[in-house]
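Visitor: could you look at this predicted model? Sequence included:
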Amino acid sequence: MNVPSSAERWRSAMLYAWVSAGSVVGGLTRYLVGLALDTGPGFPFATLFINATGSLIIGFYATLTGPDGRMLARPEHRQFVMTGFCGGYTTFSAFSLETFRLFHGGMKYIALAYVASSVVCWLVSVWLGHIMASRYNRLKRS
């Protein structure tokens, strides 16, 4: 059995710390954005906005810091943003609960509109993030 060295254990612990810190920042950001955009009962615009902007962020950052990206990012920084922040910021469990509540409350057409608009927004947002970072990557480096 191969026992990891103390340096490898330290790197693993630090990676967990980066992901945890990103999750805290993302979760707090989600909470504050949710408060700022709360529209009350009905269509959950705040969650739609949060998931769309989270998709934009992850699409942009993944492309910007990917193998062909303009910016070199350390693995722990990518994990902080993509796994930690975006994971803590986006809220698919809330999306599921809100959809269930809309259906259960007899608002099935609003629930269906929410699901459809959410999926479209998320996919368009991640695509836009990718396009934005791809264009930025092609700019002449200074």
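Guide: Perfect, thanks for sending it.
Visitor: make it CA atoms for all contacts and neighbour counts henceforth
Guide: Noted.
Visitor: strands of the chain, start to end?
Guide: In the chain, no segments count as strands under DSSP state E.
Visitor: show me the residue at the heart of it, geometrically.
Guide: What sits nearest the mean C-alpha location of the chain, by CA atoms, centre = their mean, is C86, with 2.9 Å.
Visitor: so it touches T53, yeah?
Guide: No. Applying CA atoms under 8 Å as the test, C86 and T53 come out as separate, 9.3 Å apart.
Visitor: for F100, see how far away Y136 is.
Guide: Using CA to CA, to the nearest Å, one obtains 40 Å as the distance from Y136 to F100.
Visitor: counting neighbours, what do you get for L48?
Guide: 22 (other CA atoms under 10 Å).
Visitor: put this beside the first:
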Amino acid sequence: MNILAVGLGGFIGAASRYYISTLVNKVNISSFPVATLIINVIGSFLIGLLTQLLMGLCPENKKLQLFLTTGILGGFTTFSTFSLETVNIFQEGKVVFGVANIIFSIAFCLTGVVLGKMLAKAIVSI
């Protein structure tokens, strides 16, 4: 059952990632990978929020945790895509974009996790 929960969640996450990437890339006019950055920040925020909420509200429900975090958010976030895009940016000689992508991704995604956890703690304590 755990594998099914992760697999089902992975499908939802990957389909969501594709949909959001398509929308963002329609308006992104630069070669900077904005869609991947946005998806990773959203995913980081959500994983912080959900892990904290699940810990406080239903710590025994491991299948739900697997479905939401490993499944949906694992399929949704795009670290492998981030890595490939960053290497490609450097190989194209766009060093400033490459460095900016690394800095923004790390800073914003870590901030997303912290903010998600803080929001979850505030929700649970209400």
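Guide: Thanks, I have it. Predicted model, so just to flag it, every value in this text is computed and none were measured.
Visitor: got a TM-score for the two of them?
Guide: Here the superposed chains carry a TM-score of 0.94, computed using TM-score structural alignment, normalised by the length of structure 2; 123 aligned residues with a CA RMSD of 1.0 Å.
Visitor: quick one: neighbours of E92 of structure 2, just the number.
Guide: E92 of structure 2, neighbours per other CA under 10 Å, totals 10.
Visitor: residues near the equivalent of N88 of structure 2 over in structure 1, how many?
Guide: Correspondence of N88 of structure 2 to structure 1, assessed by TM-score structural alignment: R101. When neighbours are counted by other CA under 10 Å, R101 of structure 1 registers 15.
Visitor: map G43 of structure 2 onto structure 1.
Guide: Per TM-score structural alignment, G43 of structure 2 is aligned with G54.
Visitor: aligned to P33 of structure 2, what sits in structure 1?
Guide: For P33 of structure 2, the residue aligned by TM-score structural alignment is P44.
Visitor: hmm, back to that, who's more crowded, Y136 and F100 of structure 1?
Guide: Y136 (17 against 14).
Visitor: what lines up with the more buried one in structure 2?
Guide: So, by TM-score structural alignment, Y136 of structure 1 is matched to I123.
Visitor: who's in contact with the nearest residue to its match once chain neighbours are set aside?
Guide: Of all residues not flanking I123 of structure 2 in the chain, L53 sits nearest, at 7.9 Å (CA to CA, 6 or more residues apart in numbering). Applying CA atoms under 8 Å, 6 or more residues apart in numbering to L53 of structure 2 gives the contacts K117, A120, K121, I123, V124.
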